[in-house]
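Visitor: need the 3D shape of this:
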Amino acid sequence: MTSPELSAELSAAGARVRTVLIAGCLISLVGFGARSVLGLFLEPMTGDLGWSRETFAFALAVQNLMWGLCVPVAGMLADRFGAARVIAFGALLYAGGIAGMALSATPWMLHLSAGLVTGLGVAFTAFSLALAAMARVVGPERRSMALGLGTAAGSLGQVVFSPLGQGFILAFGWQTALLLLAGCTLALLPLAFVLPRTPVAAGGHPGDDPAQTLRAALGEAGRHRGYVLLTTGFFVCGFHVAFITVHFPAYVKDLGLGGSVGAMALALIGLFNIVGSFGSGLYGQTHSKKTGLATIYGLRALVILGLLLAPKTPLVIGLFAAAMGLLWLSTVPLTTGIVGQVFGLRYMNTLFGIVFLSHQLGSFSGVWLGGVLYDAFGTYDPVWWAGVGLSVLAMLLHLPIDERPLRRRPSAAPA
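Guide: Next up is the predicted model:
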């Protein structure tokens, strides 16, 4: 191959990588942004329809549970067939679920649409699928940064969709606002087909074995103490994120502050999460990922404790949102990075999907208990205190993790 031909090929490859990274970021932005603002609909929906907060909270708890249960399945399909078709199918479910939420007249209809169908849609468009696709088109030296970039894009989605969702509600009412939100999720369809159609990784991994079976990979991970600790600790992240996403706007209104303060807080969380997520990815390039995770969870305990003890003013709410935003999804690049670093990229979607299931079990607990305990005690304080204790536990769980890459003997089994 001549030098001009080689240069042209390299240029085309670089353009392809940039295109995939941009598409992955946009998928993360829309997919995460749309679901992150559903908490804005708690107060207007329950007020108009005469439902308890527990009814709405249970629907979104089911959504988080379905998301977690189905992400490993979506990951297996993406590892086998590529992420494009999986995400395209999920986009249709996602839009249909949110549209059905707008038309729900009874609690069971809400649980079916907002819970079951939307949960399936979120799982099959999960930003973890986009992150894995992005990781596969860059070399090992840039993977942590790419994961941080994709996670930061999800945070930008929260920044964009928080005022957008609140504006839709104020201008058109909550039902039309949900239909407009459903339309936004259909943008995932064309973006999905920009991603690679096959699960082939660039640059490989020192321990990758192309002949390793999925069953062998699952058994290997299950016997790895660090993987078990990582999976257990990620429960806490889900507990925090889902509880705050769904209940924080209502918590702010209970304090006597306006609805705009709650929407502002969600937007601030997303805005500062851009910095936190990208910074976390950069940190993971050169530093211990487990140490970074332990630090993040320890700081979360301090931030929540500060909110509980401080006077509840708009300034305090804003400072809490900014601080929590820095720690919000900064766990994702480091957690995903440990999975890829230890086990390689061959089954990264599947293995992270199982870790993410733990996250969503935490999400289910945070959302549902938030509604149950509020209805029982008339305050969210018990859930906040639980969040402090879980943060300390997660910090301690991450410290013993062995994050060194596994070195495998090449398998003789067929691929």
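
Visitor: C-alpha only now, for contacts and for neighbours.
Guide: Will do.

Visitor: tell me where the stretch 151-300 of the chain has helices.
Guide: Secondary structure of the stretch 151-300 of the chain by DSSP state H, counting those that start in this stretch: the helices cover 174-185, 188-192, 214-222, 225-254, 259-286, 289-309.

Visitor: ok, now the stretch 301-415 of the chain?
Guide: 314-327, 331-343, 348-377, 381-398.

Visitor: quick check: which of those helices is nearest to residue 150?
Guide: Go through the helices of the stretch 301-415 of the chain one by one with CA to CA and the one that ends up closest to residue 150 is helix 331-343, at 8.7 Å.

Visitor: what helices or strands is the closest one leaning on?
Guide: Under the contact criterion of 3 or more CA pairs under 8 Å, 6 or more residues apart in numbering; DSSP states H and E, the helices and strands touching helix 331-343 comprise helix 143-172, helix 225-254, helix 259-286, helix 289-309, helix 348-377.

Visitor: hmm, back to that, including distance to residue 74, could the helices of the stretch 301-415 of the chain go into CSV?
Guide: Shown next, in CSV, are the helices of the stretch 301-415 of the chain (distance: least, CA to CA, whole Å):
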stretch, distance to residue 74
helix 314-327, 27
helix 331-343, 16
helix 348-377, 8
helix 381-398, 27
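
Visitor: how about the ones you listed in TSV, adding distance to residue 27 and mean neighbour count?
Guide: What follows is these, written out as TSV (distance: least, CA to CA, whole Å; neighbours: other CA atoms under 10 Å):
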stretch	distance to residue 27	mean neighbour count
helix 314-327	20	21
helix 331-343	16	25
helix 348-377	16	24
helix 381-398	29	19
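
Visitor: to compare against the first, here's another:
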Amino acid sequence: MNPAQAAPRLSMSQVLLCGAAIVTLSMGIRHGFGLWLQPITLERGWTRETFAFALAVQNLAWGLAGPVAGGLADRFGAFRVLLVGSVLYAAGLVLMALSTSGLAFTGSAGLLLGMAQSGTTYAVIYGVIARQVAPEKRSWAMGVAAAAGSFGQFLMVPVESWLISAWGWQSALIILGCVALAIMPLAFGLKEPAVPATAAQHRQSVGSALREAFGYRSFQLLMAGYFVCGFQVVFIGVHLPSYLKDEGMNPGVATTALALIGLFNVFGTYGAGVLGQRFAKRHLLSTIYALRSVAIVVFLSVPHSPMAVYVFAATMGVLWLSTVPPTNAVIAQIFGVQYMSMLGGFVFLSHQVGSFLGVWAGGLLYDATGSYDIVWWIAVALGVFAALVNLPVRETPIARPALQPA
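Guide: This next block holds a predicted model:
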């Protein structure tokens, strides 16, 4: 028997319940940040670029801290990383409410929240799922966790919009800071059993794992595709409310659109997890990216109305985070689960570099041209690129010499 298989496991239902609840909170809170763009910039007298830059830093910090958080979770357990991430999340939201300068806002909404998200979202949770769920159910389980994050987006956007209306944008952020602390008790459900000594003897070193992954062509292609994913979804998530207001639409349309993205993302991510068990994941990823570009082109080509926005939001929702389960499942399939969180964190770093450019370019080019048109078409071109680069990905386990006992 493989020693790694002899390690005790948490029950799959416990892992999915606690992991899904954590992702629901962490992803749900951040999905509504676009609702704060106009109230904060108007009250503080900032440009949209100031707000956009802070969220761009948030996404970049999330990406840069992701491999570190993932490596710590692989080495010391996700439980400890989640506890720290929860505290950082709460602190970042409170300080975001209290920031009175662009620099302070970038430090709180950007740096601190980005670090918090690295320790409370997919890379850490998927590492636990990969280690605790049997391989034949892994893609499905990742789809369930991603669907939970999508439900969080659907659930939290109207809640956040109501909090802003009822309590003001500052109090709303402080309330959400208290909500983020709920991640701490949920983390106890993901406290993994200790690895038996016999299993610990047969471990690949961190350096060897990194050299192997970054020298492997398919890993590089997955990173390139995830860069595009980040650019598209964060640009749309942050700037869509302001884009629709510029088009003369009621703010309620934007709130409904973001909620629809979250709702339909539940079906998209779960469906991607199921389909990833049956079909080649590279083909699934290529199709998702291609359909995103088609959806954006159609949206830009038709007359804008609330119904057109809702159809676009529902379509993008199906495709929103549906890249997450197959991408992470491929990583586990190729490299195994020992460093799943760390390698997933590096792929996600590429996603967040794309997020940084997407959200910042949206604000920068809007201030320069008075329009989001250029960024929309960049997103279309990148979608075509991602559809092509995912096709050559090899999903078979990497061939490596037998590991010697430490």
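
Visitor: still on that earlier bit, want to throw the helices of the stretch 151-300 of structure 1 into TSV with mean neighbour count and distance to residue 48 of structure 1?
Guide: Putting those into TSV (neighbours: other CA atoms under 10 Å; distance: least, CA to CA, whole Å) gives the following:
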stretch	mean neighbour count	distance to residue 48 of structure 1
helix 174-185	21	10
helix 188-192	21	31
helix 214-222	13	47
helix 225-254	23	15
helix 259-286	24	16
helix 289-309	19	30
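
Visitor: re the thing from before, among the helices of the stretch 301-415 of structure 1, which is nearest residue 413 of structure 1?
Guide: Among those, the nearest to residue 413 of structure 1 by CA to CA is helix 331-343 (17.9 Å).

Visitor: how about residue 383 of structure 2, what's its match in structure 1?
Guide: For residue 383 of structure 2, the equivalent position in structure 1 is taken to be residue 391, counting by TM-score structural alignment.

Visitor: for residue 403 of structure 2, same thing?
Guide: Applying TM-score structural alignment, one finds that residue 403 of structure 2 aligns to residue 411 in structure 1.

Visitor: ok, now residue 135 of structure 2?
Guide: In structure 1, the residue paired with residue 135 of structure 2 according to TM-score structural alignment is residue 140.

Visitor: got it, and residue 394 of structure 2?
Guide: Counting by TM-score structural alignment, residue 394 of structure 2 lines up with residue 402 in structure 1.

Visitor: burial of that match, as a residue count?
Guide: 16 (other CA atoms under 10 Å).

Visitor: in this structure it contacts residue 229, no?
Guide: No - with contacts counted by CA atoms under 8 Å, residue 402 of structure 1 stays clear of residue 229, the gap being 9.8 Å.

Visitor: show me what contacts residue 209 of structure 2?
Guide: With contact taken as CA atoms under 8 Å, 6 or more residues apart in numbering, residue 209 of structure 2 is in contact with residue 339.

Visitor: now the counterpart of it in structure 1: how far from residue 348 of structure 1?
Guide: For residue 209 of structure 2, the aligned position in structure 1 is occupied by residue 217, per TM-score structural alignment. From residue 217 of structure 1 across to residue 348 of structure 1, the span is 10 Å (CA to CA, to the nearest Å).

Visitor: the aligned residue in structure 1 for residue 322 of structure 2: what's its closest spatial neighbour, skipping adjacent residues?
Guide: For residue 322 of structure 2, the equivalent position in structure 1 is taken to be residue 330, counting by TM-score structural alignment. Across the structure, with CA to CA, 6 or more residues apart in numbering as the measure, the residue nearest residue 330 of structure 1 apart from its sequence neighbours is residue 277 (4.2 Å).

Visitor: how close does that neighbour sit to residue 240 of structure 1?
Guide: Counting by CA to CA, the gap between residue 277 of structure 1 and residue 240 of structure 1 amounts to 16 Å.

Visitor: please apply the same query to residue 312 of structure 1.
Guide: As defined by CA to CA, residue 312 of structure 1 lies at a distance of 19 Å from residue 240 of structure 1.

Visitor: contacting residues around the match of residue 383 of structure 2?
Guide: Contacts for residue 391 of structure 1 were tallied using CA under 8 Å, 6+ apart; they are 236, 297-298, 300-301.

Visitor: just curious, which of these is nearest to residue 145 of structure 1?
Guide: Among the contacts of residue 391 of structure 1, residue 297 lies closest to residue 145 of structure 1 (CA to CA), at 20.8 Å.

Visitor: that'll do, ta.
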